[in-house]
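Peer 1: test case, fold it:
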Amino acid sequence: MRILIATDAWTPQVNGVVRSLQNTAREAEGLGAHIEFLTPGDFRTLPMPTYPEIRLALATRAMVARRMDEIGADFVHIATEGPIGLLARRVCLSRGKTFTTSYHTRFPEYLAARAPVPQALSYAWLRRFHNAGAGIMVSTATLERELHGRGFHNIMRWSRGVDSTQFRPRPPAEQDALVASLPRPIFLSVGRVAVEKNISAFLDLDLPGSKVVVGDGPARAELEAKHPAAHFLGLKEGEALARIYASADVFVFPSLTDTFGIVLLEALASGLPVAAFPVTGPMDVIGEAPHDAPAGVLDTDLRRAAIGALDVSRDNARAYALRYSWRACTQQFLTNIQTAQDRFARLKAAG
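Peer 2: Below you'll find the model as predicted:
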């Protein structure tokens, strides 16, 4: 099977959506499927206002249709609701071609953090966008229940995975020398340094030891100036990032809007207990861990969660992360596509 994924999130962006799509495409080859991508890289782009590292495609419906024809996929999955996703959706609808979508980002909350746009209006638009397809893929049970309550239909589960070979506990000789040398305990946060990630909630905490932030984004300069004692390391990937995870003591995840948070799995696989708010994402990832073998601490008081996570076993964190794999994640994605195709065929046959 040849699958086309239409996405506005793509390299050089570094985020969970991009990593999920890349890992899914890699694993799909071993499961009898080939994935091609329709991305902003196929067209001229312009920087997104207030967020220049995100490039928006300057494409037309005809241009997207032509590119889709060139790829000649058997099925289309629309990963994002940006210009690429909107145009791919229009092409599919105009041709009577079935497609699925995925809900990666809490767009209404993201937009409300930047502009006075009522969330009810944003959700109404998203319902129209997603319900036109044959299925909406979401990463967690909590998000599934929430979207179902907001009128979204045909919701399917598509979890996430982690490379547990790269992200693993490491002896001192394999840890990041700078981070490992900081006063302990070391509290780490990894992600885009932007308002919707709520990094300030972590940096404002009164914690012992050291605070480390990995990532870049529009809020970095302001937060660095406000929190000179924190250590901002910028964007890190691959082996460098894995070494940093293994060097810290607790992973603090302050986001209130993430739908999953792949960084949670990367931290856990590195033997790093998690401290987070009890919201979608953290509740579904570490909240499912056995009570007698917790992988972290969820609390409305983030400081209490961070301090409590110091007592969580690093072995528990690692063992829990091993439940997740990119192979299982990809099989789930492919099964969802088959289910959507079957559903569309039944509806078409019924008239």
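
Peer 1: drop to CA atoms for contacts and neighbour counts, all remaining ones
Peer 2: OK.

Peer 1: who's in contact with residue 261?
Peer 2: Each residue near residue 261 by C-alpha atoms under 8 Å, 6 or more residues apart in numbering is listed here: 16, 281, 282.

Peer 1: whoops, I mixed them up, residue 307
Peer 2: residue 207.

Peer 1: list buried residues within the contacts of residue 261.
Peer 2: 16, 281, 282 (16 or more other C-alpha atoms under 10 Å).

Peer 1: closest to residue 241 out of those?
Peer 2: residue 16 (14.0 Å; C-alpha to C-alpha).

Peer 1: grab the nearest non-local neighbour of the closest one.
Peer 2: residue 262 (5.7 Å; C-alpha to C-alpha, 6 or more residues apart in numbering).

Peer 1: ok, the one you found - how many residues close by?
Peer 2: For residue 262, the count of nearby residues is 21 (other C-alpha atoms under 10 Å).

Peer 1: go on, the one 5 residues further on?
Peer 2: Burial of residue 267, expressed as a neighbour count using other C-alpha under 10 Å, amounts to 30.

Peer 1: does residue 55 touch residue 44 like I think?
Peer 2: No. Counting by C-alpha atoms under 8 Å, residue 55 sits too far from residue 44 to count as a contact (9.1 Å).

Peer 1: here's the other one to compare against:
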Amino acid sequence: MKLLIATDAWRPQVNGVVRTLERVSEELGRAGVAVTMLTPADFRTMPMPTYPEIRLALALPGTIAKKAAAMAPDGVHIATEGPIGYAIRRWCLATARPFTTSFHTRFPEYLAARLPVPPKASYAVLRRFHNAGRGCMVATRTLETELAERGFTNLLPWSRGVDAELFRPRPDLRTTDRQRPVFLFVGRVAVEKNIRAFLELDLPGIKRVVGDGPAMSELRTAFPDAEFAGTLTGEALAQAYADADVFVFPSRTDTYGIVLLEALASGLPVAAFPVPGPADVIGDSNVGVLDEDLGKAAVAALAISRDDCRAFALRHSWAACARQFLDNVVTAQDLGRDFVPLAEAAAH
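Peer 2: This next block holds a predicted model:
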């Protein structure tokens, strides 16, 4: 089976969408699915206004469609609603080719935070985009309910995973002589992440921010006592999680938050607002504290067992995430199973 995944979110971006697509494509490849990624790396690009780390493809829809056609895929999945996503959607509709999509980001809320564009108008555009496909994958039950109420159809569940070998407790790091507790945030340093709400908290110890983005300069100036580590990846990122005491997730707009699973796999309890995303991931488990008083939640999370956090995260694997994704693609696009199912591949 040959599967084309079209995405406008790709390296050098460091975010949950990119990490999810990378890991899922790796897992699918191990199961014998030939995955081809169509990304901005295949074209000339320009930086997105106000968000330069996001590169937008500079290519005519026909040029993008021609490249996709040359790949001769059996199935097509469109991951984002950018220039590449729209071009592939147009190609699929013109050739009566079935496709699936996925809803990763609350762009209407993000756009409204920057420009006077009402979310209702943006959701109407996104609804038209996604409803043209055979299925739209969503990460949580809460998001599925919300989008259904907004008129989105053919919604399919697609959870997330974590690399529990990379992200793991490292007790030796925590024996170093440093000021504690360490409250950590990991993610894009942008207005929609609500990082200011974290940095304004009256907390003991250290507040550390890992990541980069358009709000970095402003937040560095406003909060000189906070530590800003910049973007970290791989082993350095894993060590940053393991060295902290509580993971603080101030976002009110994330649809999931892979960083939550990475933190938990590292033995790090979570403090967050009781909103969709963290509420879906954490729920009423004993691995985090959800409270409208984020400072209260952060302090209370210090008492949570790091072993419990690790055990909770181990329930989520990238292999299971990829199986669910492929089941959605195959079923929605009526492709048939002329390949080795992931469950069988994993058993060999």
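
Peer 1: one step back: which position in the second structure aligns with the residue nearest to residue 16 of the first structure?
Peer 2: When the second structure is aligned by TM-score structural alignment, residue 262 of the first structure is paired with residue 258.

Peer 1: its match is in contact with residue 159, isn't it?
Peer 2: No. Residue 258 of the second structure is beyond contact range of residue 159, at 9.9 Å (criterion: C-alpha under 8 Å).

Peer 1: returning to that earlier point: return the member of the contacts of residue 261 of the first structure nearest to residue 288 of the first structure.
Peer 2: With C-alpha to C-alpha as the yardstick, the closest approach to residue 288 of the first structure among the contacts of residue 261 of the first structure comes from residue 282, at 9.2 Å.

Peer 1: thinking that closest one is in contact with residue 260, fair?
Peer 2: Yes. Shown here, residue 282 of the first structure and residue 260 form a contact pair, counting by C-alpha under 8 Å, at 7.0 Å.

Peer 1: okay, stretch 239-250 of the first structure sits on what stretch of the second structure?
Peer 2: Counting by TM-score structural alignment, stretch 239-250 of the first structure sits on residues 235-246 of the second structure.

Peer 1: give me the spatial nearest neighbour of whatever residue of the second structure lines up with residue 278 of the first structure, chain neighbours excluded.
Peer 2: By TM-score structural alignment, residue 278 of the first structure lines up with residue 274 in the second structure. Nearest non-adjacent residue to residue 274 of the second structure, counting by C-alpha to C-alpha, 6+ apart: residue 290, 4.9 Å away.

Peer 1: the one you found: neighbour count?
Peer 2: Neighbours around residue 290 of the second structure, by other C-alpha under 10 Å: 23.

Peer 1: what lines up with it in the first structure?
Peer 2: Under TM-score structural alignment, residue 290 of the second structure pairs with residue 298 in the first structure.

Peer 1: list the residues that contact its match.
Peer 2: Residue 298 of the first structure touches 275, 276, 277, 278, 282, 283, 287, 305, counting by C-alpha under 8 Å, 6+ apart.

Peer 1: let's see 10 Å
Peer 2: 253, 274-279, 282-283, 286-287, 304-306, 308-309 (C-alpha atoms under 10 Å, 6 or more residues apart in numbering).

Peer 1: could you tell me how far it is located from residue 160 of the first structure?
Peer 2: 20 Å (C-alpha to C-alpha, to the nearest Å).

Peer 1: quick one on the thing from earlier: hmm, the match of residue 262 of the first structure is touching residue 16, no?
Peer 2: Yes. Here residue 258 of the second structure reaches residue 16: they are 5.8 Å apart, a contact under C-alpha atoms under 10 Å.

Peer 1: what's the average distance of the longest strand along the second structure to the first structure?
Peer 2: Assignment by DSSP state E gives strand 51-57 as the longest strand of the second structure. For strand 51-57 of the second structure, the mean deviation from the first structure after alignment is 0.8 Å (mean C-alpha distance after the TM-score superposition for the first structure).

Peer 1: just the buried positions in that strand, please.
Peer 2: Under 16+ other C-alpha under 10 Å, the buried positions of strand 51-57 of the second structure are 53, 54, 55, 56, 57.

Peer 1: re the thing from before, which of the buried ones among the contacts of residue 261 of the first structure fall in helices?
Peer 2: Members of these lying in helices (criterion: DSSP state H): 16, 282.

Peer 1: what residues are up against residue 268 of the second structure?
Peer 2: By C-alpha under 10 Å, 6+ apart, the neighbours of residue 268 of the second structure are 168-169, 183-184, 241-248, 260-262, 287-288, 301-302, 304-310.

Peer 1: report the buried members of those residues.
Peer 2: 168-169, 183-184, 241-248, 260-262, 287-288, 301-302, 304, 306-310.

Peer 1: name the SS class of residue 112 of the second structure, please.
Peer 2: helix (DSSP: H, G, I helix; E, B strand; the rest coil).

Peer 1: ok, it - contacts?
Peer 2: 118, 119, 122, 192.

Peer 1: quick check, residue 176 of the first structure in contact with residue 236.
Peer 2: No. Residue 176 of the first structure lies out of contact with residue 236 (C-alpha under 10 Å); the separation is 11.6 Å.

Peer 1: and for these two, which residues touch both?
Peer 2: With C-alpha under 10 Å, 6+ apart as the test, residue 176 of the first structure and residue 236 both reach 242, 244.

Peer 1: spit out the residues that contact residue 258 and residue 16 of the second structure alike.
Peer 2: Counting by C-alpha under 10 Å, 6+ apart, the residues touching both residue 258 of the second structure and residue 16 are 160, 187.

Peer 1: residues in contact with the counterpart of residue 316 of the first structure in the second structure?
Peer 2: In the second structure, the residue matched to residue 316 of the first structure (TM-score structural alignment) is residue 308. Counting by C-alpha under 10 Å, 6+ apart, residue 308 of the second structure touches 264, 265, 267, 268, 269, 285, 286, 287.

Peer 1: try residue 5 of the second structure
Peer 2: 21, 25, 35-39, 68, 73, 75-80, 85, 88, 99-101.

Peer 1: please, where are all the strands along the second structure?
Peer 2: Using DSSP E, strands in the second structure cover 2-6, 34-38, 45-48, 51-57, 75-78, 100-102, 135-138, 155-157, 182-186, 206-210, 227-230, 246-249, 270-272, 288-290.

Peer 1: what about the last one, how far off from the first structure?
Peer 2: What it means is strand 288-290 of the second structure. With mean C-alpha distance after the TM-score superposition for the first structure, strand 288-290 of the second structure averages 0.5 Å from its match.
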